[in-house]
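1. how would this look folded up:
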Amino acid sequence: MKFLVITGLSGLASTLAFVGIVAAQQAGDVKSLRNDPLDVTNAIEDIYQQNEGRAARNYRQQPPIIPHSMEQYQIDLRTNQCLTCHDWSNAGERGAPTLSMTHYLDRNGTQLDTVSGTRWFCNQCHVPQADAPALVDNVFKPSSTR
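-> Below is the predicted model of the structure:
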């Protein structure tokens, strides 16, 4: 009895493996959404267009978008060039929007004089504004237009 079960399972496994290999070969090359081969680095054009004023947000608590290029900004463990203009101590004289006070709170809610380490890497949440075509159709509607 055990022999029949083992034989049946091994036959089933080999059949499934063969079908999987055939299906993978028929699927062809993997294609990306960007229409370029996967091993080619895309060249990004200078498509940043700074708009006057702040861009409308699509939902509450959406991080504001960055209305300028970030190409030359250094953000690493020791340096954050965004703070040159946007830190509360510099924003007024530079005419830049200041950071939200939440950026100066640590994990426990204690207020700090410098940006919290959990908010140090700006491009985790904030993205540069770009006038680029969408890769896929988007049917998102802002919450105020229900």
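
2. all contacts plus neighbour counts: C-alpha atoms, from now on.
-> OK.

3. Surely residue 94 and residue 83 touch.
-> No: contact criterion CA atoms under 8 Å: residue 94 and residue 83 do not qualify, at 11.0 Å.

4. Alongside the first, I'd like the structure of this one:
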Amino acid sequence: MSKHSIKIPPIGLTFSRDQMPQLGPKDGFLANLQKHKIKFHKVTIDSKDLKSSQGEFNKDAIASLMVDPKTAKSAIVISKDNYVLDGHHRWAANYNNDEKTDAIQVDLPILELIRVAKTFPTTKYKDIQHITHSIKKVVKESIILRNYK
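-> As a prediction, this is how the structure comes out:
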């Protein structure tokens, strides 16, 4: 697929990628949620029902995820009001492939979830130019998330 034919999902909020928390290992993030008694659960949601909190996308990253459905199926993190916190490019790949998206839905609205996520020790920051793909890492996180009930 040509990156010129990739659709960017409608932009909800417009935080730049370098302002958005990158959660690091999902098991650490979920453990932090549990430690702070913040509820979350697994969902499978129509990709068109989600909204972005990040205003920047890398079409090359989306294209590579579109041809690797197993990686794109790794769960993303969303807020209770259906904003994507982490996993914008996996969501965009599913959106383009007209697939549902697996997610961990946290019981907080997006602005509160961003604020809380920024306080966790595993949180990092990257700008849009430094997005990298590690299929092994995403697949490993997918396996870890399957073990959370």
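
5. What value does the TM-score take for this pair?
-> Overlay of the two chains. TM-score (TM-score structural alignment, normalised by the length of structure 1): 0.20; 50 aligned residues with a CA RMSD of 5.0 Å.

6. Mind checking which of residue 94 and residue 83 of structure 1 has more residues around it?
-> Each of residue 94 of structure 1 and residue 83 has its neighbours counted (other CA atoms under 10 Å); residue 83 has more, 19 against 13.

7. Could you check the longest helix along structure 1 and say which residues are buried?
-> Using DSSP state H, we find that the single longest helix of structure 1 is helix 2-27. By neighbour count on 16 or more other CA atoms under 10 Å, the buried set for helix 2-27 of structure 1 is empty.

8. now do stretch 28-41 of structure 2
-> For stretch 28-41 of structure 2, using 16+ other CA under 10 Å, the buried residues are 29, 30, 32, 33, 40.

9. Make sure residue 102 of structure 2 is indeed in a strand.
-> Yes: counting by DSSP: H, G, I helix; E, B strand; the rest coil, residue 102 of structure 2 falls inside a strand.

10. burial count for it?
-> Around residue 102 of structure 2 there are 23 other residues, counting by other CA under 10 Å.

11. wait, it sits on residue 70?
-> No: with contact defined as CA under 8 Å, residue 102 of structure 2 does not reach residue 70; the gap is 11.4 Å.

12. next helix or strand past the longest helix of structure 1?
-> Counting by DSSP states H and E, the element after helix 2-27 of structure 1 in chain order, helix or strand, is helix 83-86.

13. Which SSE is immediately downstream of that next one?
-> Counting by DSSP H and E, what follows helix 83-86 of structure 1 is helix 91-94.

14. residues of that next one that come out buried?
-> By neighbour count with 16+ other CA under 10 Å, helix 91-94 of structure 1 contains the buried residues residue 91.

15. Could you do stretch 100-111 of structure 2 as well?
-> Across stretch 100-111 of structure 2, burial judged by 16+ other CA under 10 Å covers 100, 101, 102, 103, 104, 105, 106, 107, 108, 110.

16. Where is the longest helix in structure 2?
-> Using DSSP H to assign secondary structure, the helix with the most residues in structure 2 is helix 135-146.

17. Show me what it packs onto, helices and strands only.
-> helix 26-35, helix 69-72 (3 or more CA pairs under 8 Å, 6 or more residues apart in numbering; DSSP states H and E).

18. now the angle from that helix to helix 26-35?
-> 30 degrees (axes from the mean of the first three to the mean of the last three CA atoms, to 10 degrees).
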